[in-house]
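Engineer: A structural model of the following input is requested.
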Amino acid sequence: MAFDLGVIGLGVMGANLARNFVDKGFSVAGFDVEAAKRERFLQAAASGRASAPPTMQAFVASLAAPRVVLAMVPAGAAVDAVIDSLRPLLEPGDIVVDGGNTRYGDTQARMLALEGTGLLYVGMGVSGGEEGALRGPALMPGGDERAWPRLKPLLQAVAARAGDGQPCCEWMGTGGAGHFVKMVHNGIEYADMQVIGEAYWLMRELLRMTPADIGRTFAQWNEGELESYLVAITADILSRIDPESGRPLVEVILDTAEQKGTGKWASQAALDFGLTAPTIAEAVFARTVSAAKEERVVAADVLKGPGGAFDGDPATLIEKIRRSLLAVKVCAYAQGFQLLQAGDREHVWNLPLAGIATIWRAGCIIRARLLEDIRSAYARDGELVNLMLDARFAATLAACQEDLRDVVGLAARHGVPAPAFMSALAYYDAYRSPQLPANLLQAQRDYFGSHLYQRVDRPGKFHTQWGLRSTS
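Structural biologist: Now for the predicted structure:
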């Protein structure tokens, strides 16, 4: 039997995605260097359409030509090792798909290294976690476009479906486009998780609400504009009780968040492109400061903050936090989509912005009701330079910005850290400002470094012989 495709790496993500293909009627060969993982895959798949050959040679030989090999291994050296093992076994026209969280520049470098071999290389973002891999993820493939006709029926069959039936999988573009889009997705994910965490913390610190009460609040919010996967799981998390201690489970989890690097990569890309993405970057920094737990415990006894409890109306503040959360989410998505546009300008991928919003509507971690409005915005105007300028989102921000100011002010006055809320407000205010204090900054640069400046009254570059004036 010649199998439709092969999956290398039978950890949870790889095995679940392979099972998804089997469930959709495809025959799948799975390979992993660990025999126990191969056996678990065969037991879970429980189908005559699944196999797990013991060697890489037998695995490749079992695939129908042109072969499709999906590598679900950790980014970095493991991907290179898979490619090195496959190269002498594959033939021109065979396809290798890297489905890990690979840095997009590495994908482009691997494509260059494979030029002339006849192998078609694809870097594919996969979002949805373990459950998504099994039941339907969002897939973002990009690379050698000659591979797409062969991959399309396979990938779209296992992808999630949005409410209108559209598969959450579409071709992103050449080179590292697929992994770039996934990187931006993860940057938005970092921001989204951080702002939800800040909303939770504001209710806990200012209103002394219990996790269960905050969870019920998030559950109510999930029935309206804020409906999303992350809001839904937040409500569930906050309702859970630790069976060992009897306390809310969230309160026995250490307050140190880990990260795998994609949020940092997104922030670095924004800096490389000269783009503003402060809420995404602040989400990365928030995880970094959370990791400094021992330092924070010491600092709590040394560094003093404001006193006094919040004495306003709780219901009013909860609604202000809800509306602030909506505004901050819009700002975070605006930053993410501007980053997509900047990458597109740099690499000429022709990224389908409306299509990206379309495939993020289901299956992925940042799936949300908001994405249908984002899809509509870019469908109306593919040249929209910033999501905040779309009439619908401009109206949303106008309606919510006063509440965001109030919440940020309360957070500052009561010493509650809310860096993502604060950065989003600063981003909004800076973007809507026709003038900024950068004129003084540029004068300073010219003063100490002769970097020149432009004038408001005529074109050209100018320099002033400043010199320190005598005060005598």
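
Engineer: Could you use CA atoms for every contact and neighbour count after this?
Structural biologist: OK.

Engineer: can I assume Gly125 sits in a helix?
Structural biologist: No. Using DSSP: H, G, I helix; E, B strand; the rest coil, the assignment for Gly125 is strand, not a helix.

Engineer: Next, the buried residues of stretch 203-216.
Structural biologist: In terms of neighbour count (16 or more other CA atoms under 10 Å), stretch 203-216 has its buried residues at Met203, Leu206, Leu207, Met209, Pro211, Ala212, Asp213, Ile214, Gly215, Arg216.

Engineer: any idea how far Asp406 is from Ala377?
Structural biologist: 28 Å (CA to CA, to the nearest Å).

Engineer: Here is a second sequence; please produce its structure as well for comparison:
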Amino acid sequence: MAQADIVLIGLAVMGQNLILTMKDHGFVVCAFNRTVSKVDDFLANEAKGTKVVGAQSLKEMVSKLKKPQRIILLVKAGQAVDYFIKKLIPLLDIGDIIIDGGNSEYRDTTRRCQDLKAKGILFVGSGVSGGEEGAWYGSLLTPGGNKEVWPHIKTIFQGVAAKVGTLRPLCEDGYGDMQLICEAYHLMKDVLGMAQDKMAQAFEDWNKTELDSFLIEITANILKFQGADGKHLLPKIRDSAGQKGMGKWTTISALEYGIPVTLIGEAVFARCLSSLKDGRIQASKKLKGPQKFQFDGDKKSFLEDIQNVPLLWLDPQLRTGVQAGIPMPCFVTALSFYDKYRHEMLPANLIQAQRDSFGAHTYELLAKPGQFIHTNWTGHGGSVSSSSYNA
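Structural biologist: This next block holds a predicted model:
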């Protein structure tokens, strides 16, 4: 019997929370996952006692949907999306709707929209931003595609979308901002020699200024967070930052259109370089750099400079050019690459903690590489994590 208003495929943390949010707004949702045991687990735990229904096969799933059938995919970008579309096409009728809510590259969305239109099926690619808590309390939804879809999804999308006043934490998890914060953390830790709690206090203070933002807020919380052993968790996190494609695709598109998104590009490359962890460990033993630095200046003034201006502390030959206001992006990037590659430990552990805090993207511990862990940093999240992959 057709009873569900919409189906959601993909029961990682974003999918589960989005289902529960739609349920809270009065919609009957059918949950499905390629590993069907996850459906049973979800219905027996997080969705227990609700009107959320499940399905053990795509055929059963479709039979439970009202017309027009509306299906949201929250699966890994790329092949997984095309896999489900291929499986769904024979089960759908003209006018039915597929919504891709994952991190898909926009040209894939355009292709899918055109291909499915030829078959009479309506397609929308919709960003779902805001991470774990956004999916629960209200996400930033950015649908685009076949405009005929909107009347059929408007009520659901407007119901679960973030309202005015809640968008701030959803819009600021940019690659550039995260990298700048991590470089500030690196300066605090390795130049000023600040303790974790002192760094946390600095970020809390910054969050009361014009730097007030979601990322500054969670960074302060991450720096304060202690594990079950009573010790700070951040220093134990492996400094190899992941990414799911958005920054990379933005940079590629910017190059194609001639738009200089240099900050995003450098942030993407910083993550790529951080992932060369094994190579950096070897390089740290062979590549020469400045001797252990002992800062003897005014720490308070230095901290204010970090807050107010992204300062570059370079070799003397380049510092003069920077102080003279001469733009030297390639010189600076070359020196930065050398310095990053010769560091055994980079601040990418903070990026991983940030990603896990807002999106449950998991992290690895230095002591347990290859084992991906999710932490409930705020006490408001859950134990379910996103799948771990790099685009």
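
Engineer: From the buried residues of stretch 203-216 of the first structure, pick the one nearest Asp236 of the first structure.
Structural biologist: Gly215 (6.8 Å; CA to CA).

Engineer: secondary structure class for that closest one?
Structural biologist: Gly215 of the first structure - assigned by three-state DSSP - is helix.

Engineer: so what's it up against?
Structural biologist: Residues in contact with Gly215 of the first structure (CA atoms under 8 Å, 6 or more residues apart in numbering) are Thr234, Ala235, Asp236, Ile237, Leu238, Ser239.

Engineer: Which residue comes closest to the last one once chain neighbours are left out?
Structural biologist: In other words, Ser239 of the first structure. Distances taken as CA to CA, 6 or more residues apart in numbering place Ala212 nearest to Ser239 of the first structure, at 5.0 Å, with adjacent residues excluded.

Engineer: What is the equivalent residue in the first structure for Glu105 of the second structure?
Structural biologist: Superposed on the first structure with TM-score structural alignment, Glu105 of the second structure falls opposite Arg103.

Engineer: how far away is its match from Gly30 of the first structure?
Structural biologist: 25 Å.

Engineer: Just want to know which of those two has more residues nearby.
Structural biologist: Gly30 (31 against 20; other CA atoms under 10 Å).

Engineer: and the more buried one, that's in a helix?
Structural biologist: No. Assessed with three-state DSSP, Gly30 of the first structure is strand; it does not lie in a helix.

Engineer: residues contacting the closest residue to Met111 of the first structure other than its chain neighbours?
Structural biologist: For Met111 of the first structure, ignoring the flanking residues on the chain, the nearest one in space by CA to CA, 6+ apart is Tyr121 at 6.0 Å. Contact analysis of Tyr121 of the first structure by CA under 8 Å, 6+ apart lists Ile95, Val96, Val97, Asp98, Arg110, Met111, Leu114, Gly143, Asp144, Ala147.

Engineer: Test my guess that the match of Glu105 of the second structure contacts Phe180.
Structural biologist: Yes. With contact defined as CA atoms under 8 Å, Arg103 of the first structure reaches Phe180; the gap is 7.4 Å.

Engineer: how close does the longest helix along the second structure sit to the first structure?
Structural biologist: Longest helix in the second structure, counting residues (DSSP state H): helix 175-190. Mean deviation of helix 175-190 of the second structure from its aligned counterpart in the first structure after superposition (mean CA distance after the TM-score superposition for the first structure): 0.8 Å.

Engineer: Pull the most distant pair out of the buried residues of stretch 203-216 of the first structure.
Structural biologist: Most distant of these, by CA to CA, are Leu206 and Arg216, 17.1 Å apart.

Engineer: residue ranges of the helices in the stretch 51-200 of the second structure, please?
Structural biologist: 58-63, 79-88, 106-118, 131-137, 150-160, 175-190, 196-206 (DSSP state H, counting those that start in this stretch).

Engineer: Mind checking those for the one nearest to Lys285 of the second structure?
Structural biologist: That would be helix 175-190 among the helices of the stretch 51-200 of the second structure, by CA to CA, at 17.9 Å.

Engineer: For the closest one, grab the matching residue range in the first structure.
Structural biologist: Under the criterion TM-score structural alignment, helix 175-190 of the second structure matches residues 190-205.

Engineer: That stretch: which residues count as buried?
Structural biologist: 190-196, 198-203.

Engineer: And the residue nearest to Met111 of the first structure? What does it align with in the second structure?
Structural biologist: Under the alignment by TM-score structural alignment, Tyr121 of the first structure pairs with Phe123 in the second structure.

Engineer: can you put the buried residues of stretch 203-216 of the first structure in a markdown table and add distance to Thr262 of the first structure?
Structural biologist: Output for those, formatted as a markdown table (distance: CA to CA, whole Å):
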| residue | distance to Thr262 of the first structure |
| --- | --- |
| Met203 | 29 |
| Leu206 | 32 |
| Leu207 | 34 |
| Met209 | 33 |
| Pro211 | 29 |
| Ala212 | 31 |
| Asp213 | 33 |
| Ile214 | 29 |
| Gly215 | 28 |
| Arg216 | 31 |
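
Engineer: and of those residues, the nearest to Val126 of the first structure?
Structural biologist: Using CA to CA, these come closest to Val126 of the first structure at Gly215, 28.5 Å.

Engineer: In space, what's closest to the closest one - neighbours in sequence excluded?
Structural biologist: Gly215 of the first structure sits nearest to Ala235 (CA to CA, 6+ apart), 4.1 Å away.

Engineer: now do Tyr427 of the first structure
Structural biologist: Pro278 (7.1 Å).

Engineer: Aligned to that neighbour, what sits in the second structure?
Structural biologist: With TM-score structural alignment as the criterion, Pro278 of the first structure pairs with Thr262.

Engineer: if I look at that match, how far off is Ile252 of the second structure?
Structural biologist: When Thr262 of the second structure is compared with Ile252 of the second structure (using CA to CA), they lie 11 Å apart.

Engineer: Kindly report the same for Gln69 of the second structure.
Structural biologist: 35 Å.

Engineer: Which one of these two is surrounded by more residues?
Structural biologist: Gln69 (22 against 15).

Engineer: and the more buried one, what is it in contact with?
Structural biologist: Shown in contact with Gln69 of the second structure (CA under 8 Å, 6+ apart): Asp5, Ile6, Val62, Leu92, Asp96, Ile97.

Engineer: which of the residues you listed sit farthest apart?
Structural biologist: Farthest apart among the contacts of Gln69 of the second structure by CA to CA are Asp5 and Leu92. That separation is 15.1 Å.

Engineer: Show me the strands in the stretch 251-391 of the second structure, by range?
Structural biologist: 363-365, 368-373 (DSSP state E, counting those that start in this stretch).
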